[in-house]
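Colleague: this is the structure alone, sequence omitted:
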C-alpha cells in the first residue's frame, strides 16, 4: 500500500466505523439495566442506585480520583517491597511518584521515568494499567452526563457517576482492549512475566533485554487515549510496535474512540447531523495539521532523524498529528527531531485545548465549551438571544465556559514563563528551548503526555509544576462542563422557530472552526512566534539550535 492509499484508507475507515461505535456506546450508557449490573452493584452499596445532580456527580468523581491517586502513589513509592519486581528496582522518589500518579489519574500519562528501568511489573500491571481504564472511563462518563443534560428539559439529575463508570469500563473499554491486546500479541508485542533476558551485543558487551506484560498495557494506552508506554521510547520500541500491522492498529486506536464519542454525544443529545458537523470540524483541523507536518518533513534535509526506518513518512507524520490531536501522547518517532514547523503544528494542536477529537470523552466535552462560546458570540453578532439546543445561554454559562477554556491556557503561559526565568539549563538554547518548555506545559495542561526530548522532566520543579497543570487542565474543564450542562438541563427547551440558529449546518461548523482559531490565536500566537516560527526562519537561514 503506497503512502497516499494508506492515509485515505485510514481516514475512510475512521469515518465509517466511528458512527456505529458511537451509537453502540450511547445504547450501553443509556440502557435501563445491563447483565451483571445488579449482581455487582449489590456488593457496592446504594450509591449506585438512582441519578445524581451536578454537585453529587462531582463529589463522586473527586472522591474517586483522590482514592485512586493515593493508591497509585503508594504503589510507586513502595514498589521495592512489592512482588513482581525482577530487576529489584527501588521505589520512586516522592515527587516523581506524585507526578506519575497525578499523570495517570488525569489521563495524561506524562512519563518522567523510563518504564523498563524504573518500574516493576507490579507497578506497571496493577498500578498504571488500571488507571488507564479508569481515567478513560471517567471521560466517557462525564460526556454521558453532559449529553443527557443537553437533551433534557427542566431536570436536575442526569445519570449516576458510578454506574456510568462501570458501564464505560466493562462494556466498552475492556472488550476493545482485550481484542486489541490479542491482535498485538499476534504481531509479536511481548506479554510475559519472565525476568529480563540477557545477551551479548554486536560489540561484545553484555546487554539486558527488557520484557514484561506489555501488550495488555499498550492496548488500553491506545484505546483509552492514555499514551503511556511500557518502554521508555514508547511505540518506537520494537517490543511495543514490531510490525506495520501493529503500527496501523495502534495508530487507528488513537482516534477511534475519540471520534466515536462525537457520535455518542449526537445520539444522546438527539442530533446525529450536529455530530457530523462537529466531526468534520475536528477532521478538518487534523487533515490541515497533518498536511503541514508531512510537507515540512518531506522537504527537510534531516527527514529521517528521530524516526524509525521501519515506518514510512506517512506513518510517522500521521502518528504525530493524531497523537497531539487526540491527547494520546504516545509516539512512534521523536517529536523533538521534527522540523520546527512540524513540531509547532503538534504544539498548536495541543494548545487548542485537545478538542481535535481529543481524549476519550474529554475531547467532545471540551468541544462542548467551544460550541457554547460559538453560539454566544454568534448571538452577539446578529442580535439574537443565544441558544444552544433550545436553551438560552446566560452569564452563568459563559462564566464557567470561559473558566474551562482559559484555566489550562493560564497554566501553559505562566508555567512556561516561570520555567524560562528559572534558567534550569535545558539542552537546547534559543527558540528551541522555548519550544521544549512550551510543549511540556501544553502537554501537561492539555492532558496529552508527549514531550520534546530535550526537556529535563525529572526535576522537583518540573514534577510539581506539571502535576499542578495536569490537575487544573483535567478538573477545571470537567467541573465547567458539568456545571454548564447541568444548568442548561434545568431550563425549558424552546421550540425551534424561524429565528432559531441551527447548529447542524456548514455555517455553524465554519463558525466553530473560526472561534477555535481566534481563541488559540489570541492566547498563543505571540509565544509560538518566538518559538517554532522563529526557529523555522532561522533554520532556513542555516542557524540550528
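Modeller: Alright, I've got the coordinates. None of the values given here were measured: they were computed from a predicted structure. Numbering: from 1, shown residues only.

Colleague: when you work out contacts or count neighbours from here on, use the C-alpha atoms and nothing else.
Modeller: OK.

Colleague: can you show me the strands along the protein?
Modeller: Ranges of strands within the chain are 197-200, 206-209, 387-388, 391-392, based on DSSP state E.

Colleague: need the winner for burial among those strands.
Modeller: strand 387-388 (a mean of 22; mean count of other CA atoms under 10 Å).

Colleague: residue contacts, residue 210?
Modeller: Listed by CA atoms under 8 Å, 6 or more residues apart in numbering, the contact set of residue 210 reads 116, 196-197.

Colleague: for comparison:
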C-alpha cells in the first residue's frame, strides 16, 4: 500500500470525524420542537406544504406514528410501481425504454422506497428519465427522511418527550437536511464531470469507424441523494465504477464522505436531544472502533490477495485487482466496500463478488450487524437497541432493574427488542436456505462461494443495503418476489417494534439516579456495548459465515 493510499484513507477518516459533530448539532436543531433560527429560512416553504397536504402539526402516539410511516410509504410504493409498469407510454423517454414487467416493477418499487436500492436491472437500460426522476430520485428523498424521522421520534421517546408528528418530521428531514445538502453536492458532482442532461443516449463514431451508444442522463442529481441518503443503486449498470458516475479520486472521496455524513452525526444528535452529550460521544467512539477494525481487515486482505494464486506464481497485484477499478486501486476499493456496507448505502465502485473471502466477510458482517454506524436512522435504531441490551445484561449481572436514561428497561421493552433482533436473521437465513434448495441453477459459483452469493443477496435485502455479489442470476420472478418481500419486512417490522419501545419508555416516569445506577457514558459501558454487539449479534450468524466466506478462506490457505 503506497504512501498516497495511506494519506487518502487517513484524510477521508479525518474529514468524516470533523464533519460529524457540527452536522449532528444541526440535525438536532432541525428537528427541535422549539422555535429556532431555521424556522425563518425553511418555515414558509414547510407551512405551505403543510397546508397543501392537510398536515396537522400535532403530536402522535407511537401507534399513529408507526401507521403513518407504513401506510404512507406503502402508498408511495404503489404509485411508483404504476409508473414503472407504464413508463414506456409516458414522456421523458427519449431512448424508448420499455415498461417493466410486473415482478421487476414490484421489486424495484419496494427496493427504492425501503432505502435498499437493490437493482435487478441495468441502470441505464431499465428506466426512462421520468422513472429515474419522478420514481427513483423522489423515493431517494422520502425513504431516508422516513427512517430519519423514526430515529428522531425514538430519541424523543427515550428523552421522555412526545414522539412528534411523522409528516412534520418527514417534511423537515427533506427541506432542512437532505434537499439543501444534495443540491450543493449535485452542483459539485456536475463541476467534477458528472452528466446532468435530458438529452437521449449519444450515438458516436469510434476511431475504428464503428458506431457506439453512450448512455447519459440526469446523473448528477441522482448521484448526490444516492450517497447522502444512503440509498445506493446506480444510474449506470456498473454503478460508481462508471466514469460518468464517478469521474475521479475527488468524486470518489466525496461519495464516501456523503455516505458517512448522516450516520456518523446521529450519535451527536442523540446526545443533544437526550441531554447527555457524553453518552452520544461514547456511542460514536464505539461504532468508530468497529468501523476501523473492519476497515483494517478489509484493506489488509485485499492487499494480501489470493494465496492460491501466489502459489502459482501470479503477481500479488494482478491477483488482487480482479473486479477493481484501476483508477482507484486496492485501498480505495476496499475502503469504498466497507463504507458502503457500514452506512447501508449499497453503492459500489468495485464488484464485491471478486473481493477476497475475508473482504467479502467484512461487507456481509457490516450488514448483518447493521450497527457499524448503519444507514440513515435505521442503523442508529439498532445501536440504541444494542445499548439497551447491554444495560439489561449488566443489570442482570448485578441484580438490579436495568435503567437507561432514567427509564427502567423491563419485560415489555425486552420482549419487543428480542422480536426485533429475531426478525433480521429470520429474513436472511430462511430465504437463503429456500433459495439454495430450489434455485441452485441461478448460482454462478459452486461450493462455499455460491452459498455466500445467496446469503449476501438476502442480507443486503434485509439490511436495506442493496449491493450484491454479482454473478447471481437474480433477474427472475423468484428473486424479484422473495427479495422484495424481505426488503419490505426488513424495513417496516423493526420500525413498528422500535416505535413501540419508544412509546413505552416515553410513558414511564424517570427514576432518580443513585450510586448504584449503571452509567452509560463511560468506557466501561462502551466495552459492554461492544461485547453485546459481537456476542449477541455476530454469533447469531456465525454458523452461516463458517459455511460461506470463512470456509472459502480456509480452502484457499490449504
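Modeller: It's in. Not measured: the values here are computed from a predicted model.

Colleague: any idea what the TM-score comes out to?
Modeller: Overlay of the two chains. TM-score (TM-score structural alignment, normalised by the length of the first structure): 0.96; 536 aligned residues with a CA RMSD of 1.3 Å.

Colleague: between the strands of the first structure, which one is nearest to residue 266 of the first structure?
Modeller: strand 387-388 (13.5 Å; CA to CA).

Colleague: quick check: closest non-adjacent residue to the residue positioned nearest the centre of the first structure.
Modeller: Nearest to the mean C-alpha position of the first structure, counting by CA atoms, centre = their mean, stands residue 327 at 2.4 Å. Leaving out its chain neighbours, the residue that sits closest to residue 327 of the first structure by CA to CA, 6 or more residues apart in numbering is residue 448, at 4.0 Å.

Colleague: same question, residue 308 of the second structure
Modeller: Using CA to CA, 6+ apart, the closest residue to residue 308 of the second structure is residue 556 (5.5 Å).

Colleague: what's the answer for residue 453 of the first structure, then?
Modeller: residue 336 (5.4 Å).

Colleague: quick one: contacts for the one you found?
Modeller: With CA under 8 Å, 6+ apart, residue 336 of the first structure has these contacts: 306, 343, 436, 451-454.

Colleague: residue 223 of the first structure too?
Modeller: 173, 176-177, 253-254, 256-257.

Colleague: show me what it aligns to in the second structure.
Modeller: Alignment note (TM-score structural alignment): residue 223 of the first structure maps to residue 228 of the second structure.

Colleague: give the aligned equivalent of the residue nearest to residue 453 of the first structure in the second structure.
Modeller: That one, residue 336 of the first structure, aligns with residue 353 by TM-score structural alignment.

Colleague: can you check residue 86 of the first structure too?
Modeller: Residue 86 of the first structure maps onto residue 94 in the second structure, by TM-score structural alignment.

Colleague: the residue nearest to that match when sequence neighbours are not counted and residue 189 of the second structure: what is the separation?
Modeller: Nearest residue to residue 94 of the second structure in three dimensions, chain neighbours excluded: residue 200, at 5.2 Å (CA to CA, 6+ apart). The gap separating residue 200 of the second structure from residue 189 of the second structure is 20 Å, by CA to CA, to the nearest Å.

Colleague: could you do residue 258 of the second structure as well?
Modeller: Residue 258 of the second structure is 12 Å from residue 189 of the second structure, by CA to CA.

Colleague: out of the two, which sits in the busier spot?
Modeller: residue 189 (25 against 22; other CA atoms under 10 Å).

Colleague: residues contacting that one?
Modeller: 220, 223-224, 251.

Colleague: what residue of the first structure takes the place of it?
Modeller: Mapped onto the first structure by TM-score structural alignment, residue 189 of the second structure lines up with residue 184.
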